[in-house]
Every structure is written in structure tokens, then in C-alpha cells.
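Enquirer: Here you go, sequence then predicted model.
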Amino acid sequence: MIKIILQAGQNGPVTGTRLEDLSELVTDEKSTVWVDVIDPTKEEIARIGKRFEFHPLALEDVERGGQRPKIDQYDGFQFIVFYGLTTELDRCRSHEVNIFVGKHFMVTFHDSHLAVITETAERWHTNVGAMGNRGVGFLLYSLLDALVDGYFPVLDDIAERADTLEETIILQGQPSLQAEILQLRRELLMIRRVAGPERDVMNVLVRRDPPLFGRKELAYFQDVYDHLLRITDSVDIYRDMLSSVLDANLSMVSYTLNIVVKRLTSSSIILMSMTLVAGIYGMNFVFMPELDWRLGYPFALGLMVIIALIEYRLFKRIGWL
């Protein structure tokens, strides 16, 4: 679906879904146009590309998806690949956002799972008087800042799940917890793969001073860059913490296994001693004094019990039982 989210000029905000409405807005230097394409089809990508004269290679990246975060400079516009994060069913999900930025326009392609883009548009509509006239550079900053700020709740959720796992491991280590720990590490690795290149993108926007933006916007992009630094640092910290949690879980599982093995070994030794007594008196020899003894049977049972009690006390003392 193609949606014209914002046009901030002399006429104020305009919202619509007609691509033809862009004819006058794009050429108006006093306007800032944001075209948002939700769940884009090949036809919609082609229509937008033709209208804005986007490079075929950039359109191919949008159509194929799965691109690494990057920024490419083309004649008249920049193509930026960024990612938003959401938490669905206790799992972290990444959503690709393709952004085309020109002198007076911004075009975004993304799926329908990113509510943060709609929220950003609503904030611009609400504050169009204060924010609308700042240009496309500030509009791009608002979008990137909203996407990056969405990483923090995801990291907080991962940290909370890691703390819960750590508490569970302290109480009792379980082999089943290892799969959950590895899942969290995979999610952190995914965030690291996204945030690292995005930091490079922001570094390009800040350090190279692109002609599409003025110096006033650079401070805002620096703020997003700083947020990404915090995110990558947090990811590294959480990964180290999960490595410690994984080691602790393996240690607890090994400790529990050792206890079980000790108890089984102790029980086996006790039973083997009793079996030894039973085996001796079960031999079919003619001359065995205890066979004709009236108290032979109680004596054998008593001997088994005494041996078992002695071994039980011994194993109890050394901590095997």
C-alpha cells in the first residue's frame, strides 16, 4: 500500500494514497514529502521507482530484501537500509526498512509489523508547525531515532529473560535450559549484526557531511550514533553474561549428574556386598557348618543388614548419600 504520510509546506500536512498527488509536491522546494510503502509489491516498487527515477540497482535491493545495513549515494538521492526490531512470542524479530532520501522527499519500504513508523508519522502530524519546516534531514533523523530507540525495549526483554534463566539455574540446572540460553545468544548476535553496520551508516551521515543535509541535522544524527554505540556495548555485555550463564548451567547439570552417579554407585556397592553374603551361603557344598545351624538364616540376614548399615554410614560421611 502506498501512502503519502506528510507534506509540510505552506498548506500544512496532507495525507493521501494517490501517487499522482506527488507531482506538484515533489517539485515544491517548500514541501517535505514522505511516501510510505507498506508490504510493497513488485508493481508498487516499479511505480515508485519510475516516479522518483530511482536507480535500478537500489530498486533491486528493495525487491530482493535481506540486505545488510548500508548507505549508498546516487545522483539526487541516498539509499539507506536500516532495521527495526520487535518482540513476538518472546522472540526477537528484525524488519528491514529501505529508505530513499532526496532533497525534499523521503520514501520508505517496509512490512506491516513496524508500528514505530506509523507512530513517527503521527508525531509529525501533531507537531507539524514545529517540526515540519525543518526539512527532510530532520524527518530522516526522526525515523532513524525511532527505529534505534525501539532496540532498547528488545534488549531489556532479553536481559529480563537472561536474569530469569540465571535464577532458575541457581536453584537447579537443567539441560533443557541450554536451548533457551542459546536462543538468547542467537538473538543478541542478530542485533549485533544489525547494529554494527548501522553504526557505520550513521558515521557516514555524521562524518562526511552529505550535501542533502545541513549542519544543524548533524548533531541529531550524532545522537542516533551514540545510541547505537550504547546498544552494541549492551549487546556485548549481555553476550558475556549469557556465556557465564551457559557455563553455570553446564556446571550445575554436571554437578547434578555427579550426585546421581555417586548415589547409584553407593547403592550398587551396598547391594553387591549383600549379594556377596547371599552368594557365599548359596553355594551347594556338603560341609558348610551354617547349613545345619538353626540360627544360620537369621545370622545371614543380620550380617547383610550390618554390612549395609556400615557402608551406608561410610558413604553418608563422605557425602555420597
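Expert: Thanks, I have the structure now.
Enquirer: make it CA atoms for all contacts and neighbour counts henceforth
Expert: Fine.
Enquirer: How about the residue most central in space within the chain: what's its closest non-neighbour residue?
Expert: Residue closest to the average C-alpha location in the chain (C-alpha atoms, centre = their mean): residue 187, at 2.9 Å. What sits nearest to residue 187 in space, not counting adjacent residues and going by C-alpha to C-alpha, 6 or more residues apart in numbering, is residue 92, at 6.1 Å.
Enquirer: Likewise for residue 144?
Expert: Computed as C-alpha to C-alpha, 6+ apart, the closest residue to residue 144 that is not its neighbour in sequence is residue 224, at 7.3 Å.
Enquirer: if we can go back for a sec, for the residue nearest to the centre of the chain, give its distance to residue 136.
Expert: 33 Å (C-alpha to C-alpha, to the nearest Å).
Enquirer: what does residue 171 give?
Expert: From residue 171 to residue 136 the distance is 54 Å (C-alpha to C-alpha).
Enquirer: do residue 25 as well
Expert: From residue 25 to residue 136 the distance is 13 Å (C-alpha to C-alpha).
Enquirer: higher neighbour count, these two?
Expert: When residue 25 and residue 136 are compared for neighbours, residue 136 comes out ahead with 24 against 19, by other C-alpha atoms under 10 Å.
Enquirer: okay, now the one to match up with it:
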Amino acid sequence: MIRAYRTDGSAEVIGPDDATGDFDASIIWLDLISPTKEEEQQVEKRLGIPLPTPEELKDIEPSSRLYVENGGVYMTASLIYKVETDLARLTDVAFILHGNRLITIRYAEPKSFALFSASLLRATEQCPTGTVLLGRLLETVVDRTAEVLEILATRLDALSISVFVDRKAAKRRPPRFLEDKLLDIASHHQLVSKARDSLISLSRLVTFLQSQQVVRREEEAAELCLVVARDVQSLAEHAAFVSNNITFMLDASLGLINVEQNAIIKIFSIASVVFLPPTLVASIYGMNFHFMPELDWNYGYALALFGMLISAVIPFLFFRWKGWL
């Protein structure tokens, strides 16, 4: 689908019947959403520039993601999406500045694009150039990334509360509670990793964009790029802080799991020591020797039971006195 936005804030969908002549001069933004081969050819023919293919968008080489060709500035950034799900992903989005127009190519639906297009349709002020439009779009992308990090920080706070509870609440935890929390920590780690990868790609894109003459000669666009660059830098530091918190949560959860496992092993160890003397007494009087004087005692059975009980109680009281129980 090809959605065209005009300088007055209106938008329309360009169909195959509109594939004649050049694009209207009032169209400032062409947003190609999962375009077909025919739609790509239509835009290439009407603009006179080549468009990057989906395979080229996935190229990680800087020379393939940031370059100038045929009078157009080509940039590719990785944006995060599907944040609300348990499996956040990155999608490669192409930003092309050609003349006074911005062209974007994407094969996913990052929420930042929906937010920006909605604000663009509501805005009463006109957007003068495609460069300024790109600056505002990148600003929305960065704001959305900041929102993602805030969502992640909120999730980490809830996770911290559920893990670091008082001892009475810990005793009421269901089995494998902490093991299940490890899966949540892994999900949060994946989200912050995707956010950091997105910020790195945005930082490279903005640095490249600031070096272009088309941005330098527009004061508003240059100021927007400077603001975006500063925001990306601060968000990268914040993402590193959140990543450190996740690492701490992982280490703490593993430590609590080890403590619980050690407590279980400790109980079994003490139980084996406590029941060892009674087992010894029972083993002695369970031997089948013919000449055992205790076998003829009237109270031999009761004395053996009493001896086993005393031999179990004494180690138990000793462990309690030592504080091992």
C-alpha cells in the first residue's frame, strides 16, 4: 500500500489507477507499507530513483544502509515493534530524502508511525519540507523508544516486588516460582536488547543525516536532528542502566534459587544425621545371633525403642542449640 501525505496534513491512498505522471508537488511524504513489486516499480518510475529491496534493507553494512545516490539520501534504521507481546522484534525501515519529499519503506507496523501519522493529520500547522518531516518522524520514533523503556522499567519494578518479598510470603510461593520468573527476566532482557539495537541504528542514522547538506541548510531540520541525537544518547545510557538492573535481577533470582536448593539439601542432610543413631540401634538388635542377652529381657523391646528415640532427640536438640535448624 502507498499512502501519500500532503503539506496541508491530508492523506490519501494511491492506487494502481493513479500511476500516471509525476507525483503532485503537494505530496511531501510517501509511506510504502509492505509494497508489492508493482507498487515499487510505480514509485520508481514516477520518481526516477531506485528503491531498496527487502533484502537490501536487511544488510548490516553501513555503506548499504547509509548512502547518497541519484540525488537522494538513503538511510535505513531498525525500529522496535510488537512491544506489547512477549516477543519484541526489530524491523528495518528505509528513509529516503529526494528533493522536497520523504519516502519511507517498511514491512511492519511500528507504533511510532501510527502515532506520527495521526498527529500529522490532526496538526493545524503545515510541514514545510520533507527534511523537517523526517526530523519530526525521528523525534516520534525516539519518544516511542523512551516509552518502551519506561514500560520495561515498570515491568521490572513489578518483577522485583514479586521476587524480593518478605519471608512469610516466600513460604507461600508455588513450586518453581523463581524458575518461572527467569523466563520473565529473559523476555525483559530481549526487549531491552532490541531497544538498544534500535537506538544504535538511530544514532548512526542521525549522525549521517546531520552531515548532509540538505539538513545543514534548513535551520529547523538541523535543530530537530540535534535534539534527536541528544535524546538517542540519553536513551542509550538509560537502556544500559535498565540492562544492568536486569542483570542484577537475574543474578539475584539465581542466588535465591540456590538458597532454596541448599535449604532443601540441608534438611535432607540433617534428617539423615538425626535418624542415623536410631538406625544403628535398630540394626544392632535386628541381628540374628542366638546368644544376645537383651533378647531375654522382659522390657528389652521397650528399652530398644526408648534408646532409638533418645538417640534421635539428642542430635535434634543439639542442632537446634547450634542454630542449624
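Expert: Structure received. The structure displayed is predicted, hence computed values, not measured ones.
Enquirer: Now the TM-score, please.
Expert: The TM-score (TM-score structural alignment, normalised by the length of structure 1) is 0.87; 309 aligned residues with a C-alpha RMSD of 2.4 Å.
Enquirer: Which residue in structure 2 aligns with the residue nearest to residue 144 of structure 1?
Expert: For residue 224 of structure 1, the aligned residue in structure 2 is residue 228 (criterion: TM-score structural alignment).
Enquirer: That match is in what secondary structure piece?
Expert: helix 219-274 (DSSP states H and E).
Enquirer: Measure the mean distance from that helix to structure 1 post-superposition.
Expert: For helix 219-274 of structure 2, the mean deviation from structure 1 after alignment is 1.0 Å (mean C-alpha distance after the TM-score superposition for structure 1).
Enquirer: Can you name every helix or strand that that helix contacts?
Expert: The contact analysis (3 or more C-alpha pairs under 8 Å, 6 or more residues apart in numbering; DSSP states H and E) places helix 219-274 of structure 2 against helix 130-163, helix 177-210, helix 213-216, helix 300-322.
Enquirer: Out of these, which gets nearest to residue 112 of structure 2?
Expert: helix 130-163 (5.2 Å; C-alpha to C-alpha).
Enquirer: The closest one maps to which residues in structure 1?
Expert: With TM-score structural alignment as the criterion, helix 130-163 of structure 2 aligns to 136-169.
Enquirer: Start and end of that stretch, how far apart?
Expert: 50 Å.
Enquirer: any idea how far it is from the chain center?
Expert: 9 Å (C-alpha atoms, centre = their mean, to the nearest Å).
Enquirer: repeat for stretch 65-82 of structure 1
Expert: Distance, centroid of stretch 65-82 of structure 1 to centroid of chain: 24 Å (C-alpha atoms, centre = their mean).
Enquirer: cool, and stretch 193-200 of structure 1?
Expert: The answer for stretch 193-200 of structure 1 is 14 Å, by C-alpha atoms, centre = their mean.
Enquirer: with structure 2 superposed, average distance for that stretch?
Expert: Counting by mean C-alpha distance after the TM-score superposition for structure 1, stretch 193-200 of structure 1 comes out at 1.5 Å.
Enquirer: Could you tell me where that stretch falls in structure 2?
Expert: Using TM-score structural alignment, stretch 193-200 of structure 1 pairs with 197-204 in structure 2.
Enquirer: and stretch 178-186 of structure 2, which stretch of structure 1?
Expert: So stretch 178-186 of structure 2 sits over residues 174-182 in structure 1, by TM-score structural alignment.
Enquirer: would JSON lines of the helices and strands packed on helix 219-274 of structure 2 with distance to residue 115 of structure 2 be doable?
Expert: As requested, these are exported to JSON lines (distance: least, C-alpha to C-alpha, whole Å):
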{"stretch": "helix 130-163", "distance to residue 115 of structure 2": "8"}
{"stretch": "helix 177-210", "distance to residue 115 of structure 2": "18"}
{"stretch": "helix 213-216", "distance to residue 115 of structure 2": "24"}
{"stretch": "helix 300-322", "distance to residue 115 of structure 2": "64"}
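Enquirer: Thanks a lot, see you next time.
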